[in-house]
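>>> Quick one, fold the following:
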Amino acid sequence: MMELNALKDFIVTGKLEEAKQVVNAAISDGVDAQYIINGYLIKGMEEIGRRFEEGKAFVPNLLLSARAMKGCLEILKPLLKDASGASLGTLVIGTVKGDLHDIGKNLVASMLEGCGFEVINLGVDISDSQFVEAVQQYNPQIVCLSALLTTTMNYMQNVIDALKEAGLRDRVKVLVGGAPVNEDFARRIGADGYSSNANGAVVLAKKVLGVC
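Model prediction:
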C-alpha cells in the first residue's frame, strides 16, 4: 500500500509514467478501481488545484497533473463500465463559434473528468445548434461555454437563447469561463455560474449539482 500512497504525489507532480505504473500494480493486486480514483487520483487533482489557487502552482503544473490523471483514468475506465454511481454527472463543454482557443477549455475538461464528471468535449468553434444537438444527444446536467476573445464571448448569449428556443434551458445548468468573461457578464447573459480557472470550475460544477 506504500506504493499506492505515492499515487497522489505522482498526480500532483504530473509524473505520468510513474502514476500509471502504480495504478497497474494496484489493479494486479485487486484494488478496486473506484477506490483508486476517489482515494488517490481525485485527492491529487484537488491538491494541485489548491496549490494553483494559492499561487504555489501554475498552468503548466495543472496541465501535467491533468495529463497524469487522464493516463490513469484510461487504464481504470474499462473497469468502471458496470459500476453504479461512478460519475458525478455528465457535462458538455466547448469553445464557442468563432473562437479556436482550447488550452484553457481542455484544462477545465481534464480537471472535471479527473474529479469524477463524465465530460463530452465538443472542441472549438462550436455553434449554438451544435450545443443544442449535444444536449439532446447526451442529456447532460451542465453545459460549459468557453471563449478567449472579446469578439466571441457574446456568442455565449446565442447559445443560451438557442437552448431556450429548443425548450432545453431548464434541463441544464450553463457555466461560462474564459479570459474576457467575468461574473457580471455571466449574470447579464443568464448563465448559472462563472469561474475564472479550472479548479474553480470543478467547485462550481459540484455546487450547482449539489454534490459538494
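>>> For the rest of this, base every contact and every neighbour count on C-alpha atoms.
OK.
>>> Give me the residue at the spatial middle of this protein.
In the chain, the residue lying closest to the centroid (Cα atoms, centre = their mean) is L112, at 2.3 Å.
>>> Assign A191 to helix, strand or coil.
At A191 the chain is in coil, as set by DSSP: H, G, I helix; E, B strand; the rest coil.
>>> Correction: the previous question concerned A25.
Classification of A25 by three-state DSSP places it in helix.
>>> Buried residues, the longest helix seen in the chain. List them.
Looking across the chain with DSSP state H, the single longest helix is helix 59-76. For helix 59-76, a neighbour-count test (16 or more other Cα atoms under 10 Å) marks 61-73, 76 as buried.
>>> got a list of what G94 touches?
Counting by Cα atoms under 8 Å, 6 or more residues apart in numbering, G94 makes contact with 105, 121-126, 144-146.
>>> do that again at 7 Å, thanks
121-124, 126, 144-146 (Cα atoms under 7 Å, 6 or more residues apart in numbering).
>>> so who does L16 touch?
67-68, 71.
>>> List just the nearest of those to N199.
Of all the contacts of L16, N199 sits closest to R67, with 15.0 Å by Cα to Cα.
>>> From Q157, how far out is the closest one?
Taking Cα to Cα, to the nearest Å as the measure, R67 and Q157 are separated by 32 Å.
>>> ok so, going back, roughly how far out does the longest helix of the chain sit from the chain middle?
Relative to its chain's centre, helix 59-76 lies at 12 Å (Cα atoms, centre = their mean, to the nearest Å).
>>> Quick check: closest non-adjacent residue to the residue nearest to the centre of the chain.
Excluding the flanking residues, the one nearest L112 by Cα to Cα, 6 or more residues apart in numbering is V202, at 5.5 Å.
>>> Any figure for the gap between the one you found and A26?
27 Å.
>>> related to what we said a few turns ago, for the residue nearest to L112, what is the enclosing helix or strand?
Assessed by DSSP states H and E, V202 sits inside helix 198-209.
>>> what angle separates that helix from helix 59-76?
60 degrees (axes from the mean of the first three to the mean of the last three Cα atoms, to 10 degrees).
>>> Second input sequence below; structure requested for side-by-side comparison:
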Amino acid sequence: MPTNDILRERVAQRLYKELETLAEYAANQQPIASRANADEPADSTQPSDNEVYRQYILALANAVLMASPALFDAHALQVSQQQGRQATIEQIAAVRKAVLLRLSVGEYVVVASTLSAATIALTAAAEPEPVSSEHDEPSAGVGRFDGITKKYLSLLLASNRVGAQRLVLEEAESGTDVRDLYLHVLQPAQREVGNLWHSSTITVAQEHYCTAATASLMAQLQPYFQRTPRNGHRLLAACVAGDLHTLGLQMVADFLEYEGWEVCYLGASTPLDSIRRMAAEQGVDLLLTAASMPHHVPLLSELVAALRRDAITRHVKVLVGGRPFAQDAALWESTGADAWASNAEEAVAVVQGLFAQEKKPAQASSAITA
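This is a model prediction of the structure:
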C-alpha cells in the first residue's frame, strides 16, 4: 500500500476512534444551540450540538479514508440548507480547531485540505436555481408524468397512502409501462421526499411513511411487468450492513429482471460475509449494491475486496449506486467496482455493456416479448 494511502487510513481510523471526543471539543468551541432565540423553547426534535459535530467528524473521516473531499463538501452543503451557510462555515472552523488539537502536524495536513475545500465550496455556492419555469422545455417523459408525480407526492405528504397508490396503479392498469412509472413518478417523488427531509421540512416519521408506501406500491406493480425470456445470467442485490435504503436498489433489480436476469434480492443491511457467501452459493454473475450515505462507501470497498479474494466470486461484476457516487464522479473506482449507475435505466445500459461479450449459449433470447 502506498505511503499516502497508509497515512490516510491511519488518520481516518483515528478520527473514527476519537469521534466523541472531537465532537465534544468542537461543540464547546462553537455551540450551535446558542444561535437560537433565548426566548423560544428548545426544539427537542433538533439534534444536539454534539450529534451535529459527530456527523461532521464522521463525514470527514469517510472523506479522508476514501480520498474524496467531495463527500465532505456534500455533507457541509446539506447542513448549510438547515443551519445557513455562514453558520456552517463557522462550524467547520470549530471542527478544524478540534482536529488541530488532537492530531499531529502530519495528520492534520491530511484533513486540512478537505476542510478548506468545503469552506471554499460554501463560500462560492450560488443560490439554488428553480427546478423549472413556465418557459422551460420539458424533457422527454417528464412533461407526461409531471402532474402525476406532484399529485402522488401531495397525497403521500397528506398521509393518504391508499389514494397515492391507487393513482399510480390506475396508470399501470391503463397500459403505462411500469418502468416509466418507476423513472418518472416514483423516483422523482422519493428524491423530493429526501430533499424535504434533509431540509427539515418533513420529519423522519413522514419520510419513513412515504418510503414505506412507495415500497409497498412497487410490490403491487410487479404483476404489470411484462414477462421476458431469461438470458442465462443471475444477479444478487443487497445493501451493506447498516444501510436501510433499498428503493433504488430494488428499482435496478426490477429493471434487470425485466431484461431477463434471474434475481436474488437480499435487501437492506446485509452482513458482508453473508453477501459474499450467497454470491458464491448462487453462482451469480453480477452484484448490485449501493450506498445511501458516505459512511457506507468503505463497506462497499470491503465487500468488493472480499469478492476478489475468493476464487469462486472473483469473476463477479459489481455495479454500485447511491448518492455519494453522484457527489463524486470518481468515487466508484476507488471501491474496486466495475461500474456505477445513477438510475435504473442507466444501470440496464451499463450492465448490457459489461456483459456484451459474455452471451451464454443455448439460452433464450433476451428480446422483450410482445
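>>> Can you pull the TM-score for these?
Here the TM-score for the pair of chains, by TM-score structural alignment, normalised by the length of structure 1, is 0.64; 169 aligned residues with a Cα RMSD of 3.6 Å.
>>> Quick one: list the elements packing against the longest helix of structure 1.
Applying 3 or more Cα pairs under 7 Å, 6 or more residues apart in numbering; DSSP states H and E, one finds that helix 59-76 of structure 1 contacts helix 7-13, helix 16-28, helix 103-114.
>>> What is the corresponding segment of structure 2 for the next helix or strand after the longest one?
In other words, helix 16-28 of structure 1. Sequence-wise, the next helix or strand downstream of helix 16-28 of structure 1 (DSSP H and E) is helix 33-36. Aligned using TM-score structural alignment, helix 33-36 of structure 1 spans no residues in structure 2.
>>> higher neighbour count, V202 and A26 of structure 1?
Ranked by neighbour count (other Cα atoms under 10 Å), V202 of structure 1 and A26 place V202 first, with 23 against 17.
>>> What's the match for the more buried one in structure 2?
Using TM-score structural alignment, V202 of structure 1 pairs with V348 in structure 2.
>>> and the helix holding V202 of structure 1, how far from structure 2 on average?
Aligned to structure 2 and superposed, helix 198-209 of structure 1 gives a mean residue distance of 1.3 Å (mean Cα distance after the TM-score superposition for structure 1).
>>> Which neighbouring elements make contact with that helix?
helix 103-114.
>>> how many neighbours does I160 of structure 1 have?
22.
>>> after superposition, how close is the helix or strand where it lies to structure 2?
For I160 of structure 1, the element it lies in under DSSP H and E is helix 155-165. Once the two models are superposed, helix 155-165 of structure 1 sits on average 0.9 Å from its counterpart in structure 2 (mean Cα distance after the TM-score superposition for structure 1).
>>> give me the stretch of structure 2 that that helix matches.
Counting by TM-score structural alignment, helix 155-165 of structure 1 sits on residues 299-309 of structure 2.
>>> mind checking how far the strand ranked longest in structure 1 is from the chain centre?
Determined from DSSP state E, the single longest strand within structure 1 is strand 118-126. With Cα atoms, centre = their mean as the basis, strand 118-126 of structure 1 stands 11 Å off its chain's centre.
>>> Quick check: which helices or strands does it pack against?
If you count contacts as 3+ Cα pairs under 7 Å, 6+ apart, strand 118-126 of structure 1 packs onto strand 90-96.
>>> Report the inter-axis angle for the strand it packs on versus helix 155-165.
Using the same axes, to 10 degrees: strand 90-96 of structure 1 against helix 155-165 is 130 degrees.
>>> List the buried residues of strand 90-96 of structure 1.
For strand 90-96 of structure 1, by 16+ other Cα under 10 Å, it's 90-96.
>>> Report the angle between the helix holding I160 of structure 1 and strand 118-126.
Here helix 155-165 of structure 1 runs at an angle of 120 degrees relative to strand 118-126 (the same axes, to 10 degrees).
>>> residues making contact with the helix or strand just after helix 155-165 of structure 1?
Moving toward the C-terminus from helix 155-165 of structure 1, the next helix or strand (DSSP H and E) is strand 173-177. With Cα under 7 Å, 6+ apart as the test, strand 173-177 of structure 1 has contacts from 141-147, 186, 191-196.
>>> Kindly recompute the last result at 10 Å.
Strand 173-177 of structure 1 is contacted from outside by 91-93, 95, 104-105, 108, 140-148, 153, 156, 159-160, 163, 182-183, 185-186, 189-198, 201, 204-205, 208-209, using Cα atoms under 10 Å, 6 or more residues apart in numbering.
>>> now swap in stretch 47-63 of structure 1 and tell me
Contacts to stretch 47-63 of structure 1, defined as Cα under 10 Å, 6+ apart, come from residues 8-9, 11-14, 41-46, 65-69, 103-104, 106-108, 110-111, 197-200, 202.
>>> do that again at 7 Å, thanks
12, 14, 107, 199.
>>> And stretch 55-67 of structure 2, by the same measure?
For stretch 55-67 of structure 2, contacts defined as Cα under 7 Å, 6+ apart pick out 8-9, 12, 15-16, 19, 23, 69, 71-72, 75, 111, 294-295.
>>> that older thread, buried stuff in the longest strand of structure 1?
Buried positions in strand 118-126 of structure 1, judged by neighbour count with 16+ other Cα under 10 Å: 118-121, 124-126.
>>> Cool, thanks, signing off.
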